[in-house]
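[1] The following block contains a protein sequence and its predicted model.
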Amino acid sequence: MMEGRMTKTGNAATGADMAPPIQSLGDVELFWQQTQGWIASHYLSIAIACASGALIIALLYGLRMLGTRLCRREHLGHWPRIVGRAIARTNLFFIVMLAARLVSGYATPPAVVAGTIGFLFTVATAVQAALWVRELVIGIVEYRAGEEDSGSSTLGSAIGIIRLLVTAVCFIVATLLILDNIGVNITGLVASLGIGGIAIGLAAQGIFSDLFASLAIIFDKPFRRGDTVKWDLTTGTVESIGLKTTRVRSTTGEEVVISNTNLLNKELRNLAHTLRRRATLMLSVTYQTPPEVCRRIPDMVKAIVTAHDKAVFLHCCMVNFAPSSLDYELLFDVLDEDGEVFNSARHDICITILESFAKQGIRFAYPTQTTFTAAPDGTMIMPYAEAPTPAA
């Protein structure tokens, strides 16, 4: 008798993993009859399994509460908060089914009961995995975008589209996994989704190109709202970054609208991250300036530039004998990112050079031309006839 009972139990446990879930009213009646018989013959094992399951549920629920607390601890960094956010989204139904799956083997349930537990566990696991992946991906995207951008109108629309796409992909994959586990042939469905995705991608190629360009702005951060950028002949301040276009307020006052794809394909200069700004000035003095004064000009200019607290002198030297002037090139850097500070420093240095040259009697050159007339033998003569001497 004992041997026969053990053989019967072993067969039930062996076929539990292969038994299908409840699919009809007959299965419901069979499920109820087998459950009653199982409870009557294995009540002690069932009690121990229920106690173990309750302990597992309590531990998993405590882990979920720990994840909720990690979301509120800003000093721990972004990765603990992202992981805690995913853990906090753990579903109670998944916790219960996980505990039931873990302890069901000890209680040796009937085939229909075990099959039902396995089916519900598969559904709960697929949905829960989709929730975890969604929270991790969105958390990483929001971190890369920055808190100030994700909450503002700059990239809020793009992040909203990302949430929608990630959610759709995760739950579509979860649905396909569930259908595959219950025996549905999903080959045709997967092929249809692939063909539909290709058709939509080709029809909206330009929109998706600009959308992915906005994602590149989120992750790579070549510029942000408020930065001063320059490309080609346009210089301006970024006012907004949308899903398809970026709007820049140029220095001349008009609003420049450019697609995200075209903007990233250009050589873009972000002037907001300039640690220093370089000024290049051309100082032109007249040819009548004495050579000894010309030799002192670089030292005079260097003293003027180094006296300014924001300026760093690079060089000043004569570079050219122009048709109307002696040209000096002056290079110096202003150690500040602000354009107004740079303009003010350059203005002060120019005015000081003008004052210093005026005190030294050094004259700035301007375009002039002098004409001399020569006789056939090469002797220089005046370009006009001398006036006749009046009679006595």
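    Done, it's in.
[2] use CA for all of it now, contacts and neighbours both
    Fine.
[3] Next, work out how far apart W32 and N265 are.
    W32 is 67 Å from N265, where distance means C-alpha to C-alpha, to the nearest Å.
[4] between these two, who's got more neighbours?
    W32 (14 against 9; other C-alpha atoms under 10 Å).
[5] so how far is the helix or strand where that one lies from its chain's centroid?
    Assigned by DSSP states H and E, W32 belongs to helix 25-41. In terms of C-alpha atoms, centre = their mean, to the nearest Å, the centre of helix 25-41 is set 57 Å apart from its chain centre.
[6] next up, a second structure to put side by side with the first:
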Amino acid sequence: MEFLLNNNDLENWSMAIGVCLGATAAMVFLRMIFLRRLGDLSLRTVTRIDDLVVKMLNRTYLVLLLAIGVYLGSIFLVMPDSWRLVVSRVAVASLILQLGIWGDTALRGWRSQLLAQPGDGARKASSTILFFMLRLVVWTVAFLMMLDNFGFNITTLVASLGIGGIAVALATQNILGDLFASLSIMLDKPFEVGDFIIVGDALGAVEYIGLKTTRLRGLGGEQIVFSNGELLRSRIHNHKRMQSRRVAFILRIAYGTSEAQVTAIPAMIRDIVGSRSDVDFERAHFFRYGDWSLDFEVVYHFKSPDYILHMDAQQDILLQVYRAFQREGIQFAHPLSVVRVAGAHDPVGGWPPAGASPAELMKH
């Protein structure tokens, strides 16, 4: 005797229930396998991606997997189109909801890992706002997709949200510009708290990075405040990330120094600078006849970014140069002007001529 229930015999119901339970069990089994493998892998690695995937899989809900399994089982049943549409829409909504939960879990896990790192409170506040906005985007997209799945016309809603968003953006463009600049500083990290930076004619150590402003402590002790948008539009010199310092200076030697002494100066400087282990010598050249001196340019690279150590090294080099010049009798130049009195036989000499009348002087 053939058993019928809603136009489906026992074989169809058995097949549908078997596929539903089998598909659900298979998804649960795969989830367990991935969790076990990734859990063991995350214990052996220092990467964060496997930890995030483990957290996402732990937030997989059985009821949502069962809804997908019911849809797969319903394929083997004969049912009205309206019922089949309802089952498919529930399955798609379950899939969208599960994807939203995974995305939200990944963002919250990423935020937790970022906040666990040592850092200033302002940067953590910026990251909190960033992740809130990303989570809002995820759930907004998921909500709109679910509405569209259930047959709602979301075109008008999306257009209304777009117009409202444009109006808000125009009204708060300066604030939003500084806010997004703060997020850009947080993500790109062109500088951090404690870095010594130069922006235009302002220089100082970064002591605070906020949502709207960044503050420097100047060399004179004053506080310099920049809006984040203005700061990112400027050229920033970050001295803390300097790996070495290029040092160039000019030695001015007095005119009248002998040819032998002038010729010996580059080698003398090379020996002095090259004797230091913390310095890479580049060059020393007689490069210019100055107005009142013979000019030598010296260039070397100090291997440490530390400013105090650089000044100590430069002081020692200059003192050794001074001692060597004294020993060799080489004189440093100093600014001077030479006044020359023209004689009668010089091209400009003999002027004005003796006994010339004022009228004759006017003719010249």
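    Done, it's in. Fair warning: this is a prediction, and the values are worked out from it, not measured in the lab.
[7] Could I get the TM-score for this pair?
    TM-score of the superposed chains, computed with TM-score structural alignment, normalised by the length of structure 2, equals 0.80; 347 aligned residues with a C-alpha RMSD of 3.5 Å.
[8] still on that earlier bit, now for the helix holding W32 of structure 1, which elements pack on it?
    helix 111-145 (3 or more C-alpha pairs under 8 Å, 6 or more residues apart in numbering; DSSP states H and E).
[9] buried set for the helix it packs on?
    Residues of helix 111-145 of structure 1 classed as buried: 111-145 (neighbour count, 16 or more other C-alpha atoms under 10 Å).
[10] quick one: E207 of structure 2 and G194 touch, right?
    Yes - applying C-alpha atoms under 8 Å as the test, E207 of structure 2 and G194 come out as touching, 6.0 Å apart.
[11] Between those two, which is the more surrounded one?
    The residue with more neighbours, out of E207 of structure 2 and G194, is E207; 17 against 14, by other C-alpha under 10 Å.
[12] Could I get the contacting residues of the more buried one?
    Shown in contact with E207 of structure 2 (C-alpha atoms under 8 Å, 6 or more residues apart in numbering): 193-194, 214-217.
[13] ok, back up a step: joint contacts of E207 and G194 of structure 2?
    Counting by C-alpha under 8 Å, 6+ apart, nothing touches both E207 of structure 2 and G194.
[14] Show me what the helix holding W32 of structure 1 is in contact with.
    22, 46, 109-110, 112-113.
[15] which residues in structure 1 does stretch 203-222 of structure 2 match up with?
    Using TM-score structural alignment, stretch 203-222 of structure 2 lines up with residues 235-254 of structure 1.
[16] repeat for stretch 306-326 of structure 2
    So stretch 306-326 of structure 2 sits over residues 338-358 in structure 1, by TM-score structural alignment.
[17] Of the contacts of helix 25-41 of structure 1, which is the nearest to L177 of structure 1?
    Nearest to L177 of structure 1 among the contacts of helix 25-41 of structure 1, counting by C-alpha to C-alpha, is I22 at 18.5 Å.
[18] Would you mind finding the match for that closest one in structure 2?
    Aligned partner of I22 of structure 1 by TM-score structural alignment: none.
[19] Show the contacting residues for the corresponding residue of structure 1 for D178 of structure 2.
    Using TM-score structural alignment, the equivalent of D178 of structure 2 in structure 1 is D210. Taking C-alpha under 8 Å, 6+ apart, we find D210 of structure 1 in contact with 243-245, 259-261.
[20] Out of those, which end up buried?
    Among the contacts of D210 of structure 1, those buried by neighbour count (16+ other C-alpha under 10 Å) are 243-245, 259-261.
[21] can I get those in JSON lines with distance to R73 of structure 1?
    Shown next, in JSON lines, are those (distance: C-alpha to C-alpha, whole Å):
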{"residue": "L243", "distance to R73 of structure 1": "32"}
{"residue": "K244", "distance to R73 of structure 1": "36"}
{"residue": "T245", "distance to R73 of structure 1": "36"}
{"residue": "S259", "distance to R73 of structure 1": "39"}
{"residue": "N260", "distance to R73 of structure 1": "36"}
{"residue": "T261", "distance to R73 of structure 1": "38"}
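[22] List just the nearest of these to V334 of structure 1.
    For the buried ones among the contacts of D210 of structure 1, the nearest to V334 of structure 1 is N260 (32.0 Å; C-alpha to C-alpha).
[23] Please narrow the contacts of D210 of structure 1 to those residing in helices.
    260-261 (DSSP state H).
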